[in-house]
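[1] for reference, the sequence and a predicted model appear below.
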Amino acid sequence: MFSKIAVAAAALLALPLTTTPASAQETRAVPLPLAAGIDLLPTADESREGYQRTSFKHWVDADKDSCNTRAEVLIAESRIEPTIEPGCKVTTGEWYSYYDGVTVTTPGGLDIDHMVPLAEAWDSGASAWTAQRREAYANDLDADRSLVAVTARTNRSKADQDPAQWLPPLADARCTYAADWVATKLRWQLTVDEQERQALVAIAAGCGQQPVEYEPAP
């Protein structure tokens, strides 16, 4: 006679094997070569009709810890322990602006750049989103590539341009920038126009094994 343990074990073995759902597999960050990531981006014409910056509510305090999105990025990206005054006012730290290779120690010289600018996101598919999804995009702290602290000068030079129109002045930053751009567009299922695609392909040709890593946004 089988023991109770043996019977239970036999019952477990008889159960069908389960696998991880495809949807769960798809949310894992898997590195891709930059060229392969570009190939995944759908091509579509862009339209800025109806765009207003206020369509994207940004710099919110989503987790109610007194630190808004700008402060959260400054705290996360400082290379040293930042000084934070009451009300989550970040006053000192050390930040490396990878667009131009400049180190900054006071946050007043920094902008928090949306890797894919809000206007470009609108052009590329966000115009069809709900207000809640646009807010989530504008305050995306769950992906390191979505928001980046850079010198105000380079951010304002970039404005709302895509890689066909603007690239970081530091040449060594351009492969990383292209990968971050592609990762952000893939994460949020945004499109590229033909000129943008051609520019990204041209950059990727000189980037060797530069990887792209992303997880789809919720």
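    Good, I have the coordinates. Residues are numbered from 1 along each chain as shown.
[2] from here on, contacts and neighbour counts on C-alpha atoms
    Noted.
[3] can you list contacts of stretch 24-39?
    For stretch 24-39, contacts defined as C-alpha atoms under 8 Å, 6 or more residues apart in numbering pick out 179, 182-183, 186, 197, 200-201, 204-205, 207, 209-216.
[4] the structure to be compared is supplied as follows:
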Amino acid sequence: MQRNGIALTARRGRAGALLVALCLIGVGVAAATAAPHTEPTATAATRAEPTPASATPRASAAAAADSSAALPAGRGQDALAALAALRVHDSPSTSGYQRDLFGYRAVDLDRNGCDTRNDILRRDLHDVMVKPGTHDCVVLSGTLADPYSGTTIAFTRGTSTSNDVQIDHVVALADAWASGAAAWDPTTRFRLGNDPLNLLAVSGPLNTQKSDGNAAQWLPPNAAYRCAYVARQVGVKYTYGLTVTTAERTAMAGVLAGCPHQPLPAGSTLPVPTAG
């Protein structure tokens, strides 16, 4: 019992030290720039969730070594450790951004003959009904346990109803552009634009409300989902080597302070733990 208590105290100490480090990093970056910025349960779908293909800028051990903070010893699986490795850039620009440059729904990454929106609807909705003659692709109806509102939404395909459920890019495409994707080749941008890691079926009105906001500008009204939401944003940014602003990083650290061992979502590149 004494040994277990010591281990628990050590784990809590590491989590607390990491949070302090994040705060100090944020203060340091802000000072430098001042002188001159619950995961939805995968439902029984007709097909398995596509596995994201590896992308050119996806994080590697070398990229982690170049990040703005060293990973703490013994950590490497959770969102807080990955957040510590994200580089800070406080002068993001959306100049030249066009949504079409990410090819959302224009490519079929898993080559299953179905567009990205319907892939995600089948993954995230319950009680899915598909249109006959579409090779189990086009979703006609289903039920969404919306992670952003915490409510249940009945989805029916149609001109006036389809937008009740939208597919959100958790790291907004404009934010991705401003935090590194502007320099990517088209293939890599298409990959991010259709990567299931960065996509969730959510309430249409809340997706519209979020717009291009990052974690410092918008969080889901459903407070119970914020840890998973921020962990997914961190997972996407770490996996693709995207940057964060000081304000964004501070907001992310604030959310993760309440869940210091929140895991990264499946499909993320995991930080490489340092030797303890």
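    Received the coordinates, thanks. A quick note: this is a predicted structure, and the numbers were derived from the prediction, not measured.
[5] before we move on, back to that, now, of the contacts of stretch 24-39 of the first structure, which are buried?
    Of the members of the contacts of stretch 24-39 of the first structure, the ones counted as buried by neighbours, 16 or more other C-alpha atoms under 10 Å, are 179, 182-183, 186, 197, 200-201, 204, 207, 210-216.
[6] which ones among those map onto strands?
    P211, V212 (DSSP state E).
[7] identify the farthest-apart pair in the buried ones among the contacts of stretch 24-39 of the first structure.
    Maximum pairwise distance among those (C-alpha to C-alpha): 23.7 Å, between C207 and P216.
[8] alignment lookup: A182 of the second structure to the first structure.
    Alignment note (TM-score structural alignment): A182 of the second structure maps to S127 of the first structure.
[9] can you report how many residues neighbour its match?
    If you count neighbours by other C-alpha atoms under 10 Å, S127 of the first structure ends up with 18.
[10] what separation do you get for the spatially most central residue of the first structure and G206 of the first structure?
    The centre of the first structure sits closest to S146, judged by C-alpha atoms, centre = their mean, with a distance of 2.4 Å. To G206 of the first structure, S146 of the first structure is 23 Å away according to C-alpha to C-alpha, to the nearest Å.
[11] ok, now K158 of the first structure?
    Per C-alpha to C-alpha, K158 of the first structure is found 22 Å from G206 of the first structure.
[12] same thing with I5 of the first structure?
    To G206 of the first structure, I5 of the first structure is 61 Å away according to C-alpha to C-alpha.
[13] hey, where'd the strands end up in the first structure?
    32-33, 83-85, 89-92, 95-97, 102-104, 110-114, 147-151, 211-212.
[14] residue range for the fourth one in the second structure?
    If I follow you right, that is strand 95-97 of the first structure. On the second structure, the counterpart of strand 95-97 of the first structure by TM-score structural alignment is residues 144-146.
[15] residues in contact with that stretch?
    Residues outside stretch 144-146 of the second structure that contact it (C-alpha under 8 Å, 6+ apart): P40, D124, L125, H126, T151, T152, I153, A154, F155, A201, V202, S203.
[16] hmm, 7 Å instead?
    Stretch 144-146 of the second structure has contacts (C-alpha atoms under 7 Å, 6 or more residues apart in numbering) with D124, L125, H126, T151, T152, I153, A154, V202, S203.
[17] output these in TSV; the columns should cover neighbour count.
    Conversion of those to TSV gives the following (neighbours: other C-alpha atoms under 10 Å):
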residue	neighbour count
D124	26
L125	28
H126	20
T151	11
T152	12
I153	17
A154	15
V202	25
S203	25
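[18] contacting residues for the residue nearest to the centre of the first structure?
    Residues near S146 of the first structure by C-alpha under 7 Å, 6+ apart: H114, M115, D140, T184.
[19] what comes into contact with the helix of greatest length in the first structure?
    Longest helix in the first structure, counting residues (DSSP state H): helix 174-187. With C-alpha under 7 Å, 6+ apart as the test, helix 174-187 of the first structure has contacts from 34, 37-38, 41, 115-116, 145-146, 167-168, 191, 200, 203-204, 207, 210-217.
[20] so of those, which ones are in helices?
    Among these, the members falling in helices are L34, G37, I38, L200, I203, A204 (criterion: DSSP H).
[21] T94 of the second structure -> the first structure?
    Structural correspondence for T94 of the second structure with respect to the first structure (TM-score structural alignment): R48.
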